[in-house]
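Visitor: Below are the sequence and a predicted model for it; my questions follow.
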Amino acid sequence: MSVRSVIDRYYERVNAGDWDGWLELFDEHLVMDEQLGGHLEGLNALRGAVAGMKQVYSRFQNTPRHFVIHGAQACVVSHISATSASGKPIEAEVANYFLIEEEKITYMANFHDSVPFAPILSPEPRRVRASE
């Protein structure tokens, strides 16, 4: 399978909500630097992050717009269009960097503005009534 095929499957599975299939694209010993989730090592850590994503997003789409592939490396510029579990929209431009070895993603990093993700990063403010 080519680097481009792995990358295409990455976005197909994300956009289909096929998180189990998405996880299959990663090497067991992957390293990921995720802008919101931090530094992750190993497939079990990524499984935990996916469980969190399922809780904070009611909808998540990541549409690729531009690909640069060189050997085993790829960079994809894309647009995230999502909805938080509380119904707030999230729109963000993102760049993902991938290292693919033996048809598996062994390293990934993403880069984006964190401001659009405020609905999932900040808890809903507690409303206090004057009588409290």
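Guide: Nice, thanks for sending it over. Residues are numbered from 1 along each chain as shown.
Visitor: CA only for contacts and neighbour counts going forward, please
Guide: OK.
Visitor: Quick check, Thr106 in contact with Ile100.
Guide: Yes. Using CA atoms under 8 Å, Thr106 is in contact with Ile100, at 5.8 Å.
Visitor: just the helices in the chain please.
Guide: Secondary structure of the chain (DSSP state H): helices located at 3-16, 19-23, 43-56, 118-121.
Visitor: correct me, but His112 touches Ala95?
Guide: Yes. Applying CA under 8 Å, one finds His112 in contact with Ala95, separated by 6.7 Å.
Visitor: Below is structure B, check it against A:
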Amino acid sequence: MSTRKVIENYYEYLNNGFAQGDLSKWVGIFAEDFVMDEQLAGRQEGVQPMAILADKMLEGYTKWIMHLRKVLVEGDQAFVLWEVEATTSNGVDINTKGANYYRVKNDKVVYLSNYHDSVPFNTDVAFTSMRT
């Protein structure tokens, strides 16, 4: 599978899975040795933190849609500009833009870093914790 297809699947699995209340397919796109440098949660290693994040997202948000705005792919790397529309479980709307950098290997995401305005995700307003 191409890097572009893995990235397209990432967003399809996230958006459709959230709408269906089951993010297991999205979690399945991450490699067992996955590493993420997440702007709010810091460095996360392994697929387990993503499973925790998936559960927390389903609890903490009533709406979560990520729109792809631009995808640039070179070999096993991708850079994505996105926009998110979300509503927290306490009714706060979040709309912001950001960028993600990915590395893909064997049809799995092995590395992800993200960059976005953190103000809309203020912990007083929105869920941000990846820890149990």
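Guide: Now that the structure is in, tell me what you want to look at. Quick caveat: nothing in here was measured; it's all calculated off a predicted structure.
Visitor: With distance to Lys88 of the first structure and mean neighbour count added, can I get the helices of the first structure in JSON lines?
Guide: Shown next, in JSON lines, are the helices of the first structure (distance: least, CA to CA, whole Å; neighbours: other CA atoms under 10 Å):
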{"stretch": "helix 3-16", "distance to Lys88 of the first structure": "18", "mean neighbour count": "17"}
{"stretch": "helix 19-23", "distance to Lys88 of the first structure": "22", "mean neighbour count": "16"}
{"stretch": "helix 43-56", "distance to Lys88 of the first structure": "11", "mean neighbour count": "15"}
{"stretch": "helix 118-121", "distance to Lys88 of the first structure": "6", "mean neighbour count": "16"}
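Visitor: got the ones you listed as JSON lines, with distance to Ile69 of the first structure columns?
Guide: Shown next, in JSON lines, are the helices of the first structure (distance: least, CA to CA, whole Å):
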{"stretch": "helix 3-16", "distance to Ile69 of the first structure": "7"}
{"stretch": "helix 19-23", "distance to Ile69 of the first structure": "20"}
{"stretch": "helix 43-56", "distance to Ile69 of the first structure": "24"}
{"stretch": "helix 118-121", "distance to Ile69 of the first structure": "31"}
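Visitor: Give me the neighbour count for Leu40 of the first structure.
Guide: For Leu40 of the first structure, the neighbour count with other CA atoms under 10 Å is 19.
Visitor: which residue in the first structure lines up with Ala31 of the second structure?
Guide: Superposed on the first structure with TM-score structural alignment, Ala31 of the second structure falls opposite Asp27.
Visitor: correction: Arg43 of the second structure
Guide: Under the alignment (TM-score structural alignment), Arg43 of the second structure pairs with His39 of the first structure.
Visitor: follow-up on the earlier one: can you tell me which of the helices of the first structure is nearest to Ser81 of the first structure?
Guide: Of all these, helix 3-16 sits nearest to Ser81 of the first structure, with 10.2 Å by CA to CA.
Visitor: list the helices and strands the closest one packs on?
Guide: When contacts are defined as 3 or more CA pairs under 8 Å, 6 or more residues apart in numbering; DSSP states H and E, helix 3-16 of the first structure packs onto helix 19-23, strand 57-70.
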